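Enquirer: predicted model, plus sequence, below.
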Amino acid sequence: MEDDLAIIERVIDEHKTIRQRFHNLEQVANDAEAMVGFEEAKEAFMPGRLDQKQGLRELDDTLKAIEDGLQRHFHFEETSLPTVVDRYSDEELKSSLRSIFLEHIDLRSRLAHSKKHVSELVSGGMARHRWEASAHDMRAYISHTRKLLEAHAEIEQELLHELHSRLKK
């Protein structure tokens, strides 16, 4: 039972770290767009400029770090939680866990899409108006992904706290 409790507590702690990384990702995305705005004030927009690419590379690095962390976290949840849930929960919690795992698929897909989007922006092959629209869309997409992840984590937290309570009894 102590091992099961440790699993639940680890997942709860990891959720805090993941939320912070997503907030950092949004900040980097905002900085990348702001960089374009400052550059436009100085001179005409030039796709592929080094400083714009640097902001996007930073965004790409952050996305990769988040993706790596989420992959490890999701893998841990997907391999550790089913046994604990099977032991200590009812059908409703088991069903909730299956739904959570389906959301993992969606979140992985959203991260892959974001990474592809950043690669397209880094390539610099778009017209100015298309690049700006695409950068804005990417920011909105990342922001929405963060909101989905937070909602996902809150649902997981409820499930984990319920399991935690059952294990403590």
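Expert: Noted; the coordinates are in hand. Residues are numbered from 1 along each chain as shown.
Enquirer: only C-alpha atoms for contact and neighbour calcs from this point on.
Expert: OK.
Enquirer: for residue 24, what are its contacts?
Expert: residue 62 (C-alpha atoms under 8 Å, 6 or more residues apart in numbering).
Enquirer: tally up the residues packed near residue 118, please.
Expert: Close neighbours of residue 118, defined as other C-alpha atoms under 10 Å, add up to 20.
Enquirer: tell me which strands and helices the strand or helix carrying it is in contact with?
Expert: If you go by DSSP states H and E, residue 118 is part of helix 91-123. Taking 3 or more C-alpha pairs under 8 Å, 6 or more residues apart in numbering; DSSP states H and E as contact, the helices and strands that helix 91-123 lies on are helix 50-88, helix 128-168.
Enquirer: against that first model, consider the following:
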Amino acid sequence: MAKKTEQTEMPNAHLHELFVDELKDILGAERQLLQGLKKLTKAATGEKLKTAFQTHYEQTEGHIDRLKEVFSSLGIPARGKKCKAMEGLLSEAEEIIEEFQDSPEVIDAALIVAAQKVEHYEIASYGSVVTFAKLMGHDEAKEILGQTLAEEKETDELLTEIALSEANISA
């Protein structure tokens, strides 16, 4: 009964369960991405791209810490779940690596395609939870998640810049 009372006091309480489920999914996705970024970094040939992947690895560690902060601010244990979407995106990235690893002129362009698919998934995910947090009045969560959303967009823009200035040109 107390749970029902709590939910009725919160604006758009019906979103709370979805919000928490999405946070768990994102936490799982970020943890999975750490392994994927190691593989992308190893496969990249251009220094700018390698550096971008290494930087995003470090940012991803920070994203995980921020997600833990959000869970804490909500009074919920920070537990992720296996993200099937990220699993599929990383599986596709591995296929790209296998298919193009012997084509140094194309590998970086192919890796950027795989990485941007991941970034767009993350942008969609973080955009959704930022909106949910705003609707429910979780201002701290909205700010924390918004920082990560901004970084994901910056990474996407950096990958586009590398693609246009180097990787796609050499392909």
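Expert: Arrived safely, thanks for sending. Nothing here was measured: the structure is a model prediction, and the numbers come from that model.
Enquirer: would you list the helices and strands packed on helix 91-123 of structure 1 in TSV and tack on distance to residue 5 of structure 1 and mean neighbour count?
Expert: Converted to TSV, those look like this (distance: least, C-alpha to C-alpha, whole Å; neighbours: other C-alpha atoms under 10 Å):
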stretch	distance to residue 5 of structure 1	mean neighbour count
helix 50-88	9	16
helix 128-168	7	16
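Enquirer: with distance to residue 3 of structure 1 added, can I get those helices in TSV?
Expert: Output for these, formatted as TSV (distance: least, C-alpha to C-alpha, whole Å):
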stretch	distance to residue 3 of structure 1
helix 50-88	9
helix 128-168	10
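Enquirer: circling back: the helix holding residue 118 of structure 1: which residues count as buried?
Expert: Buried residues in helix 91-123 of structure 1, counting neighbours by 16 or more other C-alpha atoms under 10 Å, are found at 93-94, 97, 100-101, 104, 107, 110-111, 114-115, 117-118, 121-122.
Enquirer: any idea how far it is from the chain center?
Expert: 8 Å (C-alpha atoms, centre = their mean, to the nearest Å).
Enquirer: and the angle for it with helix 128-168?
Expert: 150 degrees (axes from the mean of the first three to the mean of the last three C-alpha atoms, to 10 degrees).
Enquirer: structure 2: which residue goes with residue 59 of structure 1?
Expert: In structure 2, the residue paired with residue 59 of structure 1 is residue 108, using TM-score structural alignment.
Enquirer: gap between its match and residue 102 of structure 2?
Expert: 11 Å (C-alpha to C-alpha, to the nearest Å).
Enquirer: quick one: whichever residue in structure 1 pairs up with residue 18 of structure 2 from residue 164 of structure 1, how far?
Expert: With TM-score structural alignment as the matching criterion, the partner of residue 18 of structure 2 in structure 1 is residue 3. Applying C-alpha to C-alpha, the value for residue 3 of structure 1 to residue 164 of structure 1 is 12 Å.
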